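1. have a look at this prediction, sequence included:
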Amino acid sequence: MPTKICTSSVRKRRTHLGVILAITLPFKLHAAPEHGISMYGAPELPPDFVSVPYVNPDAPKGGRIVFGESGSFDSLNPHILKGRAPYGIGAYVFEGLMGRNWDEPFSLYGLIAKSVETGPNREWVEFALRPEARFSDGSQVTAEDVLWSFETLGTQGHPRYQGTWSKIETAEMTAPDTVRFTFNTADRELPLILGLWPVLKKAQYEGRDFGESGIDIVPIGSGPYEIESYDPGRVLTLERDEDYWAAELPIMRGQHNLDEIRYEYFGDGDVVFEAFKAGEVTSYREGNAAKWDSQYDFPRMRSGEVVKSEIPHERPSGITGFVMNTRGAPFSDWRVREAMMLAFNYEFVSQTLNGGTQPRIASYFSNSVLGMEDGPAPEGVAALLAPFAGDLPPDALEDYDLPVSDGSERNRKNIRKAIDMMAEAGWTVQDGRMRNAEGQPFRFEILLSQGATETQQMIDIFAAALERMGIAPTVTTVDSAQYKERTQRFDFDMAFYRRGLSLSPGNEQMLYWSSEAAANEGSRNWMGVTQPAIDAMIRTMLEAESREQFITATKALDRVLTTGRYVIPIWSDTVSRLAHDAELRYPKRLPMYGDWIGFQPDVWWYEE
């Protein structure tokens, strides 16, 4: 049965990490505290804004939404490496010092913090807390909770927090309701990153091992929802907190209108779709344009109970496809990776699975101003990359395009090129099998998650192409728990990979592709890239003092990542396709990020 939840001047030093947590004297010079902060320039919304522009501030409260998820969960703590926690807990039970306006590239406005203040070069940030901020049990959110939360996340939390924590020189309480963080690294994004870190209730975890806290601790947050009930691996129900303390703050007005958010877990994606057709799930994202056009003629759709919505966006394509682990053979050799990209017959795969209607991902930041241009690297990008010319991937400074086939299943021209590339890397076809000079066969494993039907279909076509080259990959399908465990340990040769990217990429890029992340289990650098130019471009992005410098550095990063041939890219979309119960509504005015974080169910409401 589901488990029912009922909620109703000292100085500390940590010399081993070089971070000081302190309460200091309140006598100091202040710059002007602000209501918001932007990555570059001033935030767009004025101090007296009523709500973010893409909400209905008068949306009614009530109703529910039911999501279908493939896989399972075994934790209620989304902030640690161990276990699998549902997305909704991190998004709706917890909240940060500031909230994001998803109609700007990267701007934050006061939430738990009523104001934010930074040094002239953003060498420190100070947050003044709202006295009315409350956890869902009614207790006040204090400066002590903030300091404890950030130290705990930085030292015991998921690896994604550790990089930021290492850049904090001191964390101190400068007044009973004010916290200040001073940095040891030039990084303009750090004040914004800390503004988004979740604030936890210190008293709930006292005497507990935070890194091990999983299903046994039901978290108490200050966000708009509480955990109402859960059944590990099967269902999670979040209930709107009718006494949510921030409901009328400008950054929250018109949001979190649904009384209930429910996550139902199923074996695979096909079962989720059938559950949606049957009415057990009330909203479904369709990633395949051909299915969107051909498989939505079912009774609930014909009766009008279900409607289809297409949500455009302006964000980058990100990268989706099959990542190759370069930590060892065979994919440590770029020529082998190039051969795999030639053998992957994208045009035939796309035509077979989605009618060729969706555009291919051209680069990691394609479909945006941040993406690499066609042709040779422009002057500014070339200047940034010049010091690394000897270590850059082939074509990084020249014109580079993804392989294109003739669209036929045989893909003869590209298969011939692939065989030639393998020969350059020391692999030739001998007695019908691809072998090296010692006669050892070319082998690698493709790791897939159970229930990923479309991914499996792509691999079937890819494997048939490889067979014509004398290569027989091992395709291993595992459940979601094993898939997460193995990918966190980088225990794979090739795997399905997806990384969404924003219009203001920053510190998360270190976790995605830095040399440091390559060695850290649990990081998102699945490909294991250790490229000095990538590390330098990320640092340049973080230290850029203008939007123009930032864009140039991001274009350079995109060029190195793309020409590195780490991922065989598939397709992206400039729209999201959402089928949902007709009673679920959303505003006509859409944010620039479209259907992404902060959209569904955040600004939706229920109306019969």
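-> That came through fine.
2. going forward, measure contacts between C-alpha atoms and count neighbours the same way
-> Will do.
3. now for the helix ranked longest in the chain, which elements pack on it?
-> For the chain, the longest helix by residue count, based on DSSP state H, is helix 547-563. In terms of contact count using 3 or more C-alpha pairs under 8 Å, 6 or more residues apart in numbering; DSSP states H and E, helix 547-563 is assigned the packing partners helix 379-385, helix 532-543.
4. contact partners of the helix or strand following the first one?
-> Next helix or strand after helix 379-385 toward the C-terminus (DSSP states H and E): helix 412-424. Counting by C-alpha atoms under 8 Å, 6 or more residues apart in numbering, the neighbours of helix 412-424 from elsewhere in the structure are 335-336, 338-340, 342-343, 403-405, 428, 465, 469.
5. for whichever helix or strand comes after helix 412-424, packing partners?
-> Later in the chain than helix 412-424, the nearest helix or strand by DSSP H and E is strand 428-430. On a contact count with 3+ C-alpha pairs under 8 Å, 6+ apart, strand 428-430 meets strand 433-435.
6. helices or strands up against the strand it packs on?
-> Counting by 3+ C-alpha pairs under 8 Å, 6+ apart, strand 433-435 packs on strand 428-430.
7. and with 10 Å instead?
-> Packing partners of strand 433-435 (3 or more C-alpha pairs under 10 Å, 6 or more residues apart in numbering; DSSP states H and E): helix 412-424, strand 428-430, helix 453-467.
8. next up, a second structure to put side by side with the first:
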Amino acid sequence: MGLDYFPSSVRNMVCRALVLGGLFLAPMAQAEPQHGISMYGAPGLPPDFVSLPYANPEAPRGGRIVTGNTGGFDSLNPFILKGTAPWQLRFLGYEGLLGRNWDEPFALYGLLAESVETGPNRNWVEFTLREEARFSDGSPVTVEDVIWSFETLGTRGHPIYLTFWTKVKGIEQTGPRSVRLTFNTDDRELALIAGLRPILKKAQWEARAFTDSGLDTVPIGTGPYVVERFEPGRNVVMRRNPEYWGRDLPLMRGRANLDEIRIEFYGDAAVMFEAFKAGELTVYRETNAEKWQSAYDFPAVQAGDVIKSEIPSGKPSGMTGFVMNTRHAPFDDWRVRQAMIHAFNFEYMNDAITGGRQKRITSYFSGTDLGMRPGPAEGRVRDLLAPFADTLLPGALDGYALPESDGTARNRKNLRAAMRLLQEAGYRADQGVMRDAAGRALAFSILLPQGSTEKQAFANIFIRALERIGVRATLDVVDNAQYFARIQTFDFDMTDFRRDFSLSPGNEQRAYWGSAAADQPGSRNLMGVKSPAIEAMIARMLETGDQDEFTAAVRALDRVLMTGRYVIPTYAFGVARIAHVRQLRYPERLPVYGDGYWFLPDVWWWQE
């Protein structure tokens, strides 16, 4: 899906954002403290900007939003591995030294910090705190809090925070309100990542174990919302802090407009949708295009009390589907993985589940200039991959595309191809069962959380198709606590998968598929991939200052990931579909990244 898929206004936003944020050849050195920082070139907003371009600085404050999650929660600390916290907490109650503009590929502006300064090669970054920065309890944010937060998250926090800390050579106070981090590796993105690290209050944890906190302790942050009350496993209510320190900052004008954000928890998506129809929720994100067309004719929609809004996005497709764990058999063999991709009859499933309305993801960065191109690798992409030719899987250099079925349930051609691949991998049919040389049946389970109705529908059709080629797959549906515990320890064969990407991919790619993360409990490298080619492409992305080289490195990475056959792709989310009560409003000007926590509820407001 290319940019021509989007309305001209969105295409213009994408192009403008790429121009503002993609000036790779502009001078990088910052000789003095600045109001913001961009991954490449200068930040797009001037020092005297009034508000983010997609926020309404005149938005009224008040009202509430009631949204829903499936599953449950057993923690209110989103910064540790133990327990499951509502995902929204991290983005509503906590802030970093800098905040992001989601209308540029990757640009940050002063939040807790009033200024940022970097060395000529970004081998260090220094932040100066705002004198008025406060935690939600009214206490000032100090350099000591900043240093403690970096050290604690980097050594005892969730694994997503650990890798960054290994690249920090030192952190020190350089003035009454200033702190400097020095890095031990060449990585242009580290200065920006440092700006996004959440800052917590050190004094809160002097007599408490940070890693053992759950429902008994809510970390104190600086964000506009605080947890007001909760019922374990049922709901969490967040209240806008009337004394929020940053409400008048340009970066925050027109944001955090709602007085209350209530998160209700449901057993599955079907029950949650019925709750929305009954008026228990005020907003609902719909991911199924067919359901969007056919299931939203209930009385509140007909009366105009519920509005259907579509929010386009210019970001890469990302990857959604079913990931295979390569740490053990049978998915340690790429031929078995490719056989699964052939057996997964996407065209038939898509027609049955979404009415064929949603296009399939064709690569990890599809829909943008960063995505791999059809056919053989050429030019710089080929040059980057050539040194790893002996380790690359078929298709990386010569070209690769997902198989297509004829759209019928039988899928004969692809199932025959799957059988051939399994035979090449050493399996033979024995009385209708595929067995290896030792006589063991080819069997695996698909792990899914309760409430994943649509994913279960995909899985059940897939399981029936596999039966036809003698593969025994089972569906293993568990509650959310078990699901996340097993995901964190890689205790699965196949499971659901979703990774979102920005227009400026960087260090997060190491968290997703870096070798160091493959065996780290709680890491996001679910497939367990270890690839020198992937490591080299990510390194090139982070080190280069040349736009063409960067794009080539991302396209090359895309090729290695796709031909690795780690994920069975399903469909893309190019448009966010949001149903909401008519009192909930949002700005006409949309961010280039479309919908996300930075959009709903961040810049929405309530208006009778």
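-> Perfect, I can see it now. What you are looking at is a predicted structure, and each value in this text was computed from that prediction instead of being measured.
9. on that earlier part again, with the second structure overlaid, how far apart is the longest helix of the first structure on average?
-> Here the mean offset of helix 547-563 of the first structure against the second structure after fitting is 1.1 Å, by mean C-alpha distance after the TM-score superposition for the first structure.
10. that helix versus helix 532-543: what angle between them?
-> Helix 547-563 of the first structure runs at 160 degrees relative to helix 532-543, counting by axes from the mean of the first three to the mean of the last three C-alpha atoms, to 10 degrees.
11. check the fit of the next helix or strand after helix 547-563 of the first structure onto the second structure and give the mean distance.
-> On the C-terminal side of helix 547-563 of the first structure, the nearest following helix or strand under DSSP H and E is strand 567-569. Taking mean C-alpha distance after the TM-score superposition for the first structure, the mean distance separating strand 567-569 of the first structure from the aligned residues in the second structure is 0.3 Å.
12. now do the end-to-end distance for stretch 586-598 of the first structure.
-> 12 Å (C-alpha to C-alpha, to the nearest Å).
13. which part of the second structure lines up with it?
-> Here stretch 586-598 of the first structure aligns to the second structure at residues 586-598, judged by TM-score structural alignment.
14. follow-up on the earlier one: among the helices and strands packed on helix 547-563 of the first structure, which is nearest Gln204 of the first structure?
-> helix 532-543 (34.9 Å; C-alpha to C-alpha).
15. mean per-residue distance, that closest one to the second structure?
-> When the second structure is superposed, helix 532-543 of the first structure averages 1.0 Å from its matched positions, counting by mean C-alpha distance after the TM-score superposition for the first structure.
16. which strands and helices lie in contact with that helix?
-> In terms of contacts (3+ C-alpha pairs under 10 Å, 6+ apart), helix 532-543 of the first structure is packed against helix 379-385, helix 508-513, helix 515-518, helix 547-563.
17. in the third one, what counts as buried?
-> Which is helix 515-518 of the first structure. For helix 515-518 of the first structure, burial by neighbour count (16 or more other C-alpha atoms under 10 Å) applies to 515-518.
18. contact partners of that helix?
-> For helix 515-518 of the first structure, contacts defined as C-alpha atoms under 10 Å, 6 or more residues apart in numbering pick out 159-160, 163, 326-327, 490, 509-512, 523-532, 534-535.
19. for that helix, what is the distance to the chain centroid?
-> 17 Å (C-alpha atoms, centre = their mean, to the nearest Å).
20. average offset between that helix and the second structure?
-> Relative to the second structure, helix 515-518 of the first structure is 0.6 Å off (mean C-alpha distance after the TM-score superposition for the first structure).
21. matching residues in the second structure for that helix?
-> With TM-score structural alignment as the criterion, helix 515-518 of the first structure aligns to 515-518.
22. tell me the centre residue of the second structure?
-> With distances taken as C-alpha atoms, centre = their mean, Asp500 lies nearest the centre of the second structure, 3.8 Å away.
23. on that earlier part again, run the chain-centre distance for the match of stretch 586-598 of the first structure.
-> Using C-alpha atoms, centre = their mean, the offset of stretch 586-598 of the second structure from its chain centre is 16 Å.
24. residues in contact with the residue lying farthest from the centre of the second structure?
-> The outermost residue of the second structure relative to its centre, with distances by C-alpha atoms, centre = their mean, is Gln431 at 43.8 Å. Each residue near Gln431 of the second structure by C-alpha under 10 Å, 6+ apart is listed here: Gly470.
25. Ala441 of the second structure versus that one, what's the distance?
-> From Gln431 of the second structure over to Ala441 of the second structure (counting by C-alpha to C-alpha), the distance is 11 Å.
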